[in-house]
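In: pasting the structure only:
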C-alpha cells in the first residue's frame, strides 16, 4: 500500500470516528437512522468528488450511487473485548499478493440473533491512538450481495473492556471500486458463516 493510500485511510478513519461518536451517543432510533444516512451520503461524496478519492476521473464520472442494505438497529451490537493471549504482529495478505502488518489485539465477543460470535480486532502497525481498531470481515453475503474480498469497519474503544460494532457502517475496501488499489483481506478468524445483511453492498458499475 502506498503512502498516499495510507493517508487517505487515515483521513477516513478520523472522519468515521467522529460519526461513530455521534451514533453511539444517541438512543433515538430516528436520529440514529438519520446519522447513518448522513454518513452514507458523506461516503458517496468523498468517492465522487474528493481530490483524494481512490477513483480515477473516469471512475468518478461512472459512479452514480452506492448500494446499501436497509438500516437495521439490531446490527449495532455491544461487544466485550477479550485480549489476545499472544499479542503479536501478523501479516495480512493483500489483494495484490503483498502483505500488511497489523497487531492482533483483542477478540470482540457479542451476540446477534441469539447467537454468540467472536471477531478479531486489529491495529495498524503505525496506529498512534491505541483506542482505534480495524475490523475486516467476510460473511455469507460476500461474493453474492457484497464485495467478495470482505468489508471493513473502523472502530473506537468506548468502554474499559468493551466496544460498539455497528455493521450498518460496514464499507467496501477501495479495491472494490478501483482494482489498482491493494486492500487487506479479512483474517481467517473473521470469516463468518452467518449473513450480515447490513452496511454497503457490492459496487456494480452501471
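Out: Noted; the coordinates are in hand. Owing to the predicted nature of the structure, the values given are computational and were not obtained by experimental measurement.
In: Only C-alpha atoms from now on, for both contacts and neighbour counts.
Out: OK.
In: Beyond the longest helix along the chain, next helix or strand please.
Out: Assignment by DSSP state H gives helix 3-25 as the longest helix of the chain. Going down the chain from helix 3-25, the next helix or strand is helix 29-49, by DSSP states H and E.
In: structure B:
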C-alpha cells in the first residue's frame, strides 16, 4: 500500500515538475516574453503552437546594439493612416527622428505615436519604433520588427535592439499588424532581439 502511494506521489510530482518548467531566457526581457507567450491568456500563438512552445529564439544579447539616440521632435506632423496586414489602418503620426551611431555609421529612424494606443491608461507616453534590416526574411521575421519606447524628458533616448520583437502576425494570421514604413529600413544586419519563429 505504501509503495503504491509512493509511486502515485512520484508520478504526480513528476507531472507537476514538467508543468512548472522554468521560464527560459538570457535576460529579463527574454524571460518576460517567454512567460507571456507560454500563458494562454496573453499568448499570440495558435493553440497547437503554444502547447509545443518551449521558448522564443533570440539572438545572443549584444551590448553593442544598445545605443543612445538623439531625438529631433516633429510636433507639427499630421496624423496619417499606417497600413496594416489587413484592411484596417492604424492612425499614427511621426513623433520625431532618431539619429544614432551603429557599426561606425550614422543611422536614422522615424519614431511614431499611435492615436489609439496613447489614449489607453498608462500609455500616453508610448512611442512605436518599427524597423526593417538585412536579417529580415532569413534570420528574423520578413516583415520587420518593433521596439517599444517611452517619450523621454530630454533630447536623447536609449534604443535597445536586443528588445526588438516580432509583430503578432509572425505567429498568427488573425492579427492585424502595422506594416513597417520603407523609410525605416536599416542597411545592415541587426543581429539582436527575437529571431524568426519556426512553426
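Out: Nice, I can see it. The model shown is predicted, which means the values in this text are computed figures rather than measured ones.
In: Kindly provide the TM-score of these chains.
Out: Laid over one another, the chains give 0.80 as their TM-score (TM-score structural alignment, normalised by the length of structure 2), with 171 aligned residues with a Cα RMSD of 1.8 Å.
In: before we move on, back to that, the longest helix of structure 1 maps to which residues in structure 2?
Out: Alignment note (TM-score structural alignment): helix 3-25 of structure 1 is unmatched in structure 2.
In: how about the longest strand along structure 1: buried residues?
Out: In structure 1, assigned by DSSP state E, the strand with the most residues is strand 99-112. Burial within strand 99-112 of structure 1, assessed by neighbour count using 16 or more other Cα atoms under 10 Å, is assigned to 99, 100, 101, 102, 103, 104, 105, 106, 107, 108, 109, 110.
In: residues touching the equivalent of the first one over in structure 2, list them.
Out: If I follow you right, that is residue 99 of structure 1. Using TM-score structural alignment, the partner of residue 99 of structure 1 in structure 2 is residue 89. Applying Cα atoms under 8 Å, 6 or more residues apart in numbering, we find residue 89 of structure 2 in contact with 81, 82, 83, 178.
In: isn't residue 81 of structure 1 right up against residue 109?
Out: Yes - using Cα atoms under 8 Å, residue 81 of structure 1 is in contact with residue 109, at 6.5 Å.
In: Using the three-state scheme, assign the aligned partner of residue 197 of structure 2 in structure 1.
Out: Aligned counterpart of residue 197 of structure 2 in structure 1: residue 203 (TM-score structural alignment). Three-state call for residue 203 of structure 1 (DSSP: H, G, I helix; E, B strand; the rest coil): coil.
In: just to revisit the earlier point, would you mind getting the average deviation of the longest strand of structure 1 from structure 2?
Out: On superposition with structure 2, the mean distance recorded for strand 99-112 of structure 1 (mean Cα distance after the TM-score superposition for structure 1) is 0.8 Å.
In: what comes up buried for the longest helix of structure 1?
Out: Buried residues in helix 3-25 of structure 1, counted by 16+ other Cα under 10 Å: 5, 13, 16, 19, 20, 23.
In: out of the residues you listed, who's nearest residue 133 of structure 1?
Out: residue 13 (9.6 Å; Cα to Cα).
In: Name the residue most distant from the centre of structure 1?
Out: residue 58 (25.3 Å; Cα atoms, centre = their mean).
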